[in-house]
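K.L.:
Dropping the sequence and predicted coords here.
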Amino acid sequence: MARRWPQTRGLTPRGSPGSTRPRRRSRRYDCRLSRVFMPRFLFVTSRSAFPPTSGDRQRTHLILKAAASVGDVDTLLMSRSVTETDLQPWRETLGRVEVVVPRFRGEEAPWRWIRPVAPKWIDRAAHNLGRQSRAWAPDREVGGWIARQLGRVRYDAIIGRYLQPTARAGALRYVPVVLDVDDLDTEVYASRLRVPGMSGWRRAVIRHHLRQLERIVPDHLRRCAHVWLAKPADRAVVDHPSVSVLPNIPFPGGQTADVACEPVDAAKGVLFIGSFTHRVNHEGVDYFLRAVWPKVHGACPEARFQIAGSGLRDEKAAAWEKEPGVEIIGFVDDLRACYRQCAFAVVPLFEGGGSKIKVLETLAFARTVLVTDHALAGYEDRLHHGESVWVARNETELADGCLKLLNDPALRADMGRRGCDIVAASYSYERFQAIVAETFEGVSAAHPEGVRRR
């Protein structure tokens, strides 16, 4: 009896007649028919995998790649900013992707009646003043697309990237869902309350949101079959019977042998690399320039603060470059050249959830990194102060750490080498892929019927 291939729009199944996509060895079997079946997953995300120039995009890319090594993956991308240029390499390397745009909170009642007057401000007011439960409610258009897709194609599991977008897509109406928490929403909001110098009104809004999320998040987590966490410490705050730690790894996969740079004793560059479309990076650099850099440059005038990354607005770049010793590099294609010229990197961030991939990326290039204690979260068991990284708790310790590393080339070189070895041994793509494969084996065994309505 010939196998009946699932019907999809615009996608030729792997290994079927006429397909140009190579057929992989299957991982699932139907014993009654003695036939081999390829697992199939629906990946739901609001974060694009291309271009992989930021930590969230890199993790999206890596999860997709690991899932594609186990089975076929179709992706639902909920994004307004993605371009066809971004989607082309996605379709060529990671399979089918469909873009469906959810509504902004300001496009829903009662805000939609006044939104045309000032869309940006109304969206912000709806987010700040509205109930969080509405922001987590399934979007009609996205949920409708999922329902129609599940009516056409049999999937073995839904993979959700972040909890809120997964809920917004209506995916939690179905089982089984494997959720990549990465940045736990309650942790993100709690960390914002610890940011130095925050205004009173903003702190009040964040507290208001956090109280609501503390009720919403646990209920939504319970609807998932399995949860991936980015760091071990999250086990203490995520109450779920099926949890595993899927650690962040350097992109494209923890291979340090090809990128490690030789130390440069004369280097005086302090490097920050990040995407400035991410507010946390923007505010972290602002804080470092305001509270830390004047002390460093005053004590070491030859020091240079090198700022690299995409998404930095021209007016902000011009303002930062007026500061003594600051160099704006902008987007770079060759990260190795950037790291080769610096003495060490800095991650002066105080908020956010998950773990910071840029910490591992720096060590993969054999450069040590000066981090806040918050930025080290998730790596404390392997990366230790004074051995592979330098940890600071406040602006004074950040300035002192900068000067120590600038003035001691031998110390920073030893720390960079040790960190590079740790990354190669503990943060490999092979380990990452094995965790993903093991998860799907367990979920498939518990839900042999595949995705169904809850």
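P.N.:
Sure, I can see it.

K.L.:
From here on, just use CA atoms for contacts and neighbour counts.
P.N.:
Fine.

K.L.:
Quick check, residue 51 in contact with residue 57.
P.N.:
Yes. Between residue 51 and residue 57 a contact is recorded at 7.3 Å, counting by CA atoms under 8 Å.

K.L.:
Pasting the second one now:
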Amino acid sequence: MPGEILFLAHRVPFPPDRGDKIRSHHLLKRLAEIAPVHVGCLAETDGDMAQESELAGIAASHFLARRAKPLPLAGFEALAKGLPVSLSAFDHAGLRRWIAGTLAERPIGTVFVFSGQMGQYVPADFGGGVMIDLCDVDSAKFEAYGKQGGLRAWIDRREARLLAREEEGLAHRAHCTLFVSEAEAALFRSRLRDPAGVRIEALRNGIDTAAFDPLAVAPHPELAAQAGPHLVFTGQMDYAPNVAAALRTAERLLPAVRKVHPDATFHVVGRAPVPQLRRLDGQGGLRVWGEVPDVRPFLAAADAVLAPLEIARGIQNKVLEAMAMARPVVLSPEAATGIDARDGEHFAVGPDDGALIDRTLALLDNRTAAEAMGAAARRYVVDHQGWAAMLAPLDGIVGARRAEAHRDAA
């Protein structure tokens, strides 16, 4: 056998309840079918730590520890060392020791790095294959943040510059660098100062269409008992692009919708809503739910799902989940990036506030058209976005490197 796999992730891949964890979860499951996998990852909450038994059930061995470094300390360390804050924040001495021991004791042929923060853990003298899933171009995201002005903009511009350097270095270190869509892969290629020898592949996100099945999920009883219409947004609600999208809807889109539908309610569903959102809860038709055990009942009860993100990288799982639940989705062009569905058939794209309002009202006012769009969306994800189909190329990518490693060793 060409060797076992060391899988490194910045967050424990259980439960698969947010974008990055959904992707890392399914990647880990598929890699475990290829070879024994040893998993090193970090946790942020008690809930994350409680997933250790799940991790032990799939990993040949594992390391899970809480990431407890305060962000200000990570920032000072990054400034002192000339590093991106992202790397300093995810640096953990215990994980480094475990990785060194695992590489010394186990026949590791491939290190699979999930997310750029974890590339720092691959030893310079490791002679096996290295695969890095950057998912999306984080440096481009920080560049977008850096255009907003103020002290934070300076911090974001610094992070963008240093992360771009780190991302390119990782791509040269890796046998193959993965991205979540062809658009992200093309963007990364366009930003490389030295593209020679860099192999880049797109490995798209999938969706669990059995779990996100409208026939298997009852609408949330509280929403079902209210007249509506109900507009739903899901996501991690301390993540800046999600916060901005929710505020955009609450402040600029929802008031226009409520002029036509006075009882319309906008439901923000997701963990850790920031104080700015919580203060708006109950005002002007806005309901901030915070963390819920399951987003699917909210999607099942939605008359439309909104995703008006102005900064979005990669493929938005929130969009795929809503489509799988046969809901009509109104979204920005940024949120539609990487999903090869058709505007007007599978979802409704609005390039600005006015268009988003018009498309939302059109769906609310034509239930037949809304249901047809939801049904078409469901068919699209079932036919084109299942995880098995999305991860099928992984066998060839990993297998090719493992075959090379076997030839080199022979």
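P.N.:
Everything's here; your move. This structure is a prediction, so every number in the text was calculated from the model and none was measured.

K.L.:
Quick one: map residue 108 of the second structure onto the first structure.
P.N.:
Matched by TM-score structural alignment, residue 108 of the second structure corresponds to residue 155 in the first structure.

K.L.:
what's the distance between the residue nearest in space to the middle of the first structure and residue 235 of the first structure?
P.N.:
By CA atoms, centre = their mean, the first structure has its centre lying nearest to residue 56, at 2.3 Å. As judged by CA to CA, to the nearest Å, residue 56 of the first structure and residue 235 of the first structure stand 21 Å apart.

K.L.:
so which helix or strand takes in the residue lying closest to residue 129 of the first structure once chain neighbours are set aside?
P.N.:
Spatial nearest neighbour of residue 129 of the first structure, excluding adjacent residues (CA to CA, 6 or more residues apart in numbering): residue 205 at 7.9 Å. Element membership for residue 205 of the first structure (DSSP states H and E) is helix 200-221.

K.L.:
okay, and that helix goes to which residues in the second structure?
P.N.:
So helix 200-221 of the first structure sits over residues 150-171 in the second structure, by TM-score structural alignment.

K.L.:
buried sites along the matching stretch?
P.N.:
Under the neighbour-count criterion of 16 or more other CA atoms under 10 Å, stretch 150-171 of the second structure has 153-160, 162-164, 166-168, 170-171 buried.

K.L.:
got it, and stretch 273-285 of the first structure?
P.N.:
273-276, 280-285.

K.L.:
do the same with stretch 3-15 of the second structure
P.N.:
Applying 16+ other CA under 10 Å to stretch 3-15 of the second structure flags 3-14 as buried.

K.L.:
So which of those residues is the closest to residue 71 of the second structure?
P.N.:
Proximity of these to residue 71 of the second structure (CA to CA) peaks at residue 10, which lies at 15.1 Å.

K.L.:
Would you mind confirming that that closest one makes contact with residue 119?
P.N.:
No. Using CA under 8 Å, residue 10 of the second structure is not in contact with residue 119; the gap is 10.0 Å.

K.L.:
Residue 42 is in contact with the match of residue 108 of the second structure, correct?
P.N.:
Yes. Residue 155 of the first structure lies in contact with residue 42 (CA under 8 Å); the separation is 6.6 Å.

K.L.:
returning to that earlier point: tell me the SS of the match of residue 108 of the second structure?
P.N.:
coil (DSSP: H, G, I helix; E, B strand; the rest coil).

K.L.:
Next up, the contacts around it.
P.N.:
Contact analysis of residue 155 of the first structure by CA atoms under 8 Å, 6 or more residues apart in numbering lists 39-42, 450-451.

K.L.:
mind checking how far it is from residue 60 of the first structure?
P.N.:
From residue 155 of the first structure to residue 60 of the first structure the distance is 19 Å (CA to CA).

K.L.:
so where do the helices sit in the stretch 351-454 of the first structure?
P.N.:
Ranges of helices in the stretch 351-454 of the first structure, per DSSP state H, counting those that start in this stretch, are 357-364, 395-407, 409-426, 429-446.

K.L.:
okay if I get those helices as CSV plus mean neighbour count and distance to residue 340 of the first structure?
P.N.:
Shown next, in CSV, are the helices of the stretch 351-454 of the first structure (neighbours: other CA atoms under 10 Å; distance: least, CA to CA, whole Å):
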stretch, mean neighbour count, distance to residue 340 of the first structure
helix 357-364, 26, 11
helix 395-407, 19, 15
helix 409-426, 21, 12
helix 429-446, 16, 24
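
K.L.:
what would the ones you listed look like in JSON lines with distance to residue 185 of the first structure?
P.N.:
Output for those, formatted as JSON lines (distance: least, CA to CA, whole Å):
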{"stretch": "helix 357-364", "distance to residue 185 of the first structure": "18"}
{"stretch": "helix 395-407", "distance to residue 185 of the first structure": "26"}
{"stretch": "helix 409-426", "distance to residue 185 of the first structure": "27"}
{"stretch": "helix 429-446", "distance to residue 185 of the first structure": "22"}
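
K.L.:
Compare these and report which one is nearest to residue 89 of the first structure.
P.N.:
Across the helices of the stretch 351-454 of the first structure (criterion: CA to CA), the nearest stretch is helix 429-446, sitting at 20.4 Å.

K.L.:
Onto which residues of the second structure does the closest one map?
P.N.:
Going by TM-score structural alignment: helix 429-446 of the first structure matches residues 387-404.

K.L.:
tell me how far the matching stretch is from the chain's mean position?
P.N.:
21 Å (CA atoms, centre = their mean, to the nearest Å).
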